[in-house]
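Enquirer: okay, sequence plus prediction incoming.
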Amino acid sequence: EGLLFPYTAGVAFLSPIEAAGGWRAIDALYAKLPVSTEQVLHPEKYQAGEAPVAVRLPANLARDLGAGWSQPLTDTFGEFQMRVWMTDTGVALADATAAAAGWGGDRFAVLDGPGDTWGVIMRTAWDSDADAGAFEVAAATSLREAGGSGGVFVGEGGKTRWVVIGSDDPTLSKLTAVLGLAG
């Protein structure tokens, strides 16, 4: 699905622009490219200039977890990849699409710990409290279907949700404690 996205969603994004203004309108897009998959999926958000919310993770997360921890990857999912993650882990496409539609921004980190321990944390920002709640339900379903140790936690301000996954329950508890989340 990820390989096809630029082609299928790209055509859907560009077709109305080309129909309204021809190739000159397409060429003009190079001066102001979409900055997120959200803008490609929702051209009205592109037209309105709705940029993703800047989401930050704790600066010293690996250090705060203790000796032997590293953070080899930090990145952003975006609305599209959020939907893919949920559908790949058991959420119906329509439900995942609806849950991801209120995406405002995100940031995730992969953490390697001592021995065989590991963790993944993702901080998400949503357009509204209701959007955050819809994501929480769908993400909880994804985690339950995937099995293992993980949870969805309410963050600050009502529009933030954290997804925290650990290699085992003690690691999950350690991650949530370092993040200051109720476990």
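Expert: Cool, got the structure. Residues are numbered from 1 along each chain as shown.

Enquirer: CA atoms for contacts and neighbours, from now on please.
Expert: Will do.

Enquirer: compute the distance between the residue nearest to the spatial centre of the chain and A109, please.
Expert: Centrality entry for the chain: nearest residue to the mean C-alpha point is F77, 4.1 Å, by C-alpha atoms, centre = their mean. F77 sits 11 Å away from A109, taking C-alpha to C-alpha, to the nearest Å as the criterion.

Enquirer: helices of the protein, residue ranges please.
Expert: Under the criterion DSSP state H, helices of the chain are mapped to 5-28, 37-41, 43-47, 61-65, 78-88, 93-100, 129-146, 169-179.

Enquirer: mind checking the ones you listed for the one nearest to V120?
Expert: Closest approach to V120 among the helices of the chain is made by helix 169-179 (8.9 Å; C-alpha to C-alpha).

Enquirer: report the distance from that closest one to the chain centre.
Expert: 20 Å (C-alpha atoms, centre = their mean, to the nearest Å).

Enquirer: for it, which positions count as buried?
Expert: Along helix 169-179, these residues count as buried under the neighbour rule (16 or more other C-alpha atoms under 10 Å): 171-173, 175-176, 179.

Enquirer: in addition, the following structure is provided for comparison:
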Amino acid sequence: MKTTDQDHALTAVIEGHAVQVMIDGLSDLSPHVARIADVTVPTDKHNPAAWHTVFYYAMGAKFVQALKARGGYADVHKAFGSLPASSEQILHPEKYTTEPDWPDRIELDIEAVKAAAPKGFELKGQDTLGEWTTRMLFTAEPATFDAAEALARGWGGDAEVTLATSGRDAKVVKLWVTSWDSEEEAAEFHTALAKLPDVRASARDKRLVTLVRSSETLDASIAEALMQAGGKARITLDPAK
């Protein structure tokens, strides 16, 4: 099952490849086409769809250019057989091409999470959000908009589980365990969480930050139980491929 993070990475490779082929074919006739890969911010900065377009097409093309510079289109085509492991590698191509950096492995104790779930809530899914989605969470909030890129840059890995009630007016709670490249970056992320309106509880332990998100107000004891369940995750920092 692909995660949100893996889906972002795959889409960026596919669309980035298509854009680069277009650049190669049209840049002599229309030199401005080559500048597509240099776009980093959409015209409408507060439109999430516009940000995703920039990521898939422009940043994806920049990633493909890094592969092409290393080994031509042969290297680009090889990437389809050995896909980037995360959106982090799209955002920082060197973490795929020259200094491989694979996401930390975080395995939540699902039974512990189920036991800590509020009454009436059931497990609805597991996911990995990745650096790009983390950045978008901060981009969506005016208080963290300007710092969003810097706050997400140190992402090392994450695992999220969604709990929800049934019915039309379902309530949703998310437990999210994240890891960071350094304690300083973990601390910056943890501090910034206070500016996100749906964060109900959070805690940092060196390079790890665990948090509970919900659109609904949560009893402190429920949030704490979920946090403790998150603390039972099996984590491998800095794994080899």
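Expert: Alright, I've got the coordinates. All values reported here derive from a predicted model rather than from experimental measurement.

Enquirer: the aligned residue in structure 2 for the residue nearest to the centre of structure 1 - nearest residue in space that isn't next to it in sequence?
Expert: Mapped onto structure 2 by TM-score structural alignment, F77 of structure 1 lines up with L129. Leaving aside its sequence neighbours, L129 of structure 2 sits nearest to D5 (C-alpha to C-alpha, 6 or more residues apart in numbering; 5.0 Å).

Enquirer: which residues of structure 1 does the helix or strand containing that neighbour align to?
Expert: Per DSSP states H and E: D5 of structure 2 is located in helix 4-26. Counting by TM-score structural alignment, helix 4-26 of structure 2 lines up with no residues of structure 1.

Enquirer: picking that back up, and the gap between the residue nearest to the centre of structure 1 and G68 of structure 1?
Expert: 26 Å.

Enquirer: swap in L143 of structure 1?
Expert: L143 of structure 1 is 26 Å from G68 of structure 1, by C-alpha to C-alpha.

Enquirer: more crowded one of the two?
Expert: Just comparing L143 of structure 1 and G68: by other C-alpha atoms under 10 Å the higher neighbour count belongs to L143, 21 against 12.

Enquirer: show the contacting residues for the more buried one.
Expert: 89, 150-151 (C-alpha atoms under 8 Å, 6 or more residues apart in numbering).

Enquirer: tell me how many other residues surround the residue nearest to L123 of structure 2 when sequence neighbours are not counted.
Expert: Residue nearest to L123 of structure 2 in three dimensions, not counting chain neighbours: L163, with 4.6 Å by C-alpha to C-alpha, 6+ apart. By other C-alpha under 10 Å, 22 other residues sit near L163 of structure 2.

Enquirer: what residue in structure 1 is paired with L163 of structure 2?
Expert: Match for L163 of structure 2 (TM-score structural alignment): L111.
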